[in-house]
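# Structure of the sequence below:
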Amino acid sequence: MSHPTRKGTSMAGYTHTKDEHLKRLRRIEGQIRGLHRMVDEDKYCIDILTQVSAATRALQGFSLVLLEEHLAGCVVDAAARGGPEADAKVREAAEAIARLVRS
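Down below sits the predicted model:
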C-alpha cells in the first residue's frame, strides 16, 4: 500500500546502511529468542526483566538511528523541494517522534 507522503520516493533513506540495519535487527531478534528460551526454562523473573530492558534499549537505539537517517535524507530532500510534500514529511516525522516518545 502506498503512503501519500511517499509519492515519488524511489529509494528508502536508509538504503546505504541497509546491511548494517539488518545486522542490528538480527541481534535484536536473537535477544528476543533468548527471552523466549529464558521463559521456557523458567529463569528468574528479574533476569528476564533485565533482558527485556536490554532488548527494549536495542530497539529504541535502532529507531533513533533510522529516524535520524529519515530526517537527514527524506525530510531534508522534501524541505529543499518545498510545497505540500515538505509539510507532509515534517508532519510525518513529528508523528513518528511522538510515537517513539510514547513508547
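# CA atoms for contacts and neighbours, from now on please.
Noted.
# helices and strands around the one helix or strand residue 29 maps to, which ones?
Counting by DSSP states H and E, the element that carries residue 29 is helix 18-40. Applying 3 or more Cα pairs under 8 Å, 6 or more residues apart in numbering; DSSP states H and E, one finds that helix 18-40 contacts helix 45-70.
# ok so, going back, list the contacts of the helix holding residue 29.
Taking contacts as Cα atoms under 8 Å, 6 or more residues apart in numbering, the residues outside helix 18-40 that touch it are 48, 51, 52, 55, 58, 59, 62.
# Which one (most neighbours) among these?
residue 55 (20 neighbours; other Cα atoms under 10 Å).
# Please give the structure of this sequence too, so both can be compared:
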Amino acid sequence: MELEMADEELKSVVNRLRRAQGQIAGVIRMIEEGRDCEDVVTQLAAASRALDKAGFAIIATGLQRCIGEAGTAAGGDAERMRARLEKLFLSLA
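Below is the predicted model of the structure:
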C-alpha cells in the first residue's frame, strides 16, 4: 500500500513530524544539560503525542483510500486490507 496524501494532508503530517523532531532534539539537549526529570518527561510526552498524531493521520488517509479500494475488491482482498489496517492501528496503541 503506497502512501498517497493530498498536499494539505501531507503538509500537516510533515509539520507534526518536524515538531516532534524539534521536541526530541530538545529532550536530548535537556538530558545532556542535566535538566529536571519532570521537564524532560513532559517534553518527551509532547514528542510522543506529536508522533502519534502524525501516525494516526497517515493511517486515516490510508483507511480512506483502502475503503475505496475495498469496495471494488473481491471479498478476500477486502479482508486482507482490513487486517493490514487493524495491524497498523494496533502498532500505534
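# what's the TM between chain one and chain two?
Once superposed, chain against chain, the TM-score is 0.84 (TM-score structural alignment, normalised by the length of the second structure); 91 aligned residues with a Cα RMSD of 1.6 Å.
# coming back round to it: adding distance to residue 70 of the first structure, write the contacts of helix 18-40 of the first structure out as TSV.
Shown next, in TSV, are the contacts of helix 18-40 of the first structure (distance: Cα to Cα, whole Å):
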residue	distance to residue 70 of the first structure
48	33
51	29
52	27
55	22
58	18
59	16
62	12
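# hmm, back to that, matching residues in the second structure for the helix holding residue 29 of the first structure?
Helix 18-40 of the first structure corresponds to residues 10-32 of the second structure when matched by TM-score structural alignment.
# List the buried residues of the matching stretch.
For stretch 10-32 of the second structure, the neighbour count (16 or more other Cα atoms under 10 Å) marks 10, 13, 16, 17, 19, 20, 23, 24, 26, 27, 30 as buried.
# And for stretch 61-75 of the first structure?
Residues of stretch 61-75 of the first structure classed as buried: 62, 66, 67, 69, 70, 71, 74, 75 (neighbour count, 16+ other Cα under 10 Å).
# so what's the aligned partner of the fifth one in the second structure up against?
It stands for residue 70 of the first structure. Under the alignment (TM-score structural alignment), residue 70 of the first structure pairs with residue 62 in the second structure. Counting by Cα under 8 Å, 6+ apart, residue 62 of the second structure makes contact with 3, 4.
# got the end-to-end distance for stretch 32-49 of the first structure?
The first and final residues of stretch 32-49 of the first structure sit 12 Å from each other (Cα to Cα, to the nearest Å).
# distance of the most centrally placed residue in the second structure from residue 14 of the second structure?
In the second structure, the residue lying closest to the centroid (Cα atoms, centre = their mean) is residue 55, at 1.0 Å. Separation of residue 55 of the second structure from residue 14 of the second structure (Cα to Cα): 11 Å.
# Next: residue 49 of the second structure.
Going from residue 49 of the second structure to residue 14 of the second structure by Cα to Cα gives 14 Å.
# quick one, the helix holding residue 29 of the first structure and helix 45-70 angle?
Relative orientation of helix 18-40 of the first structure with respect to helix 45-70: 160 degrees, computed using axes from the mean of the first three to the mean of the last three Cα atoms, to 10 degrees.
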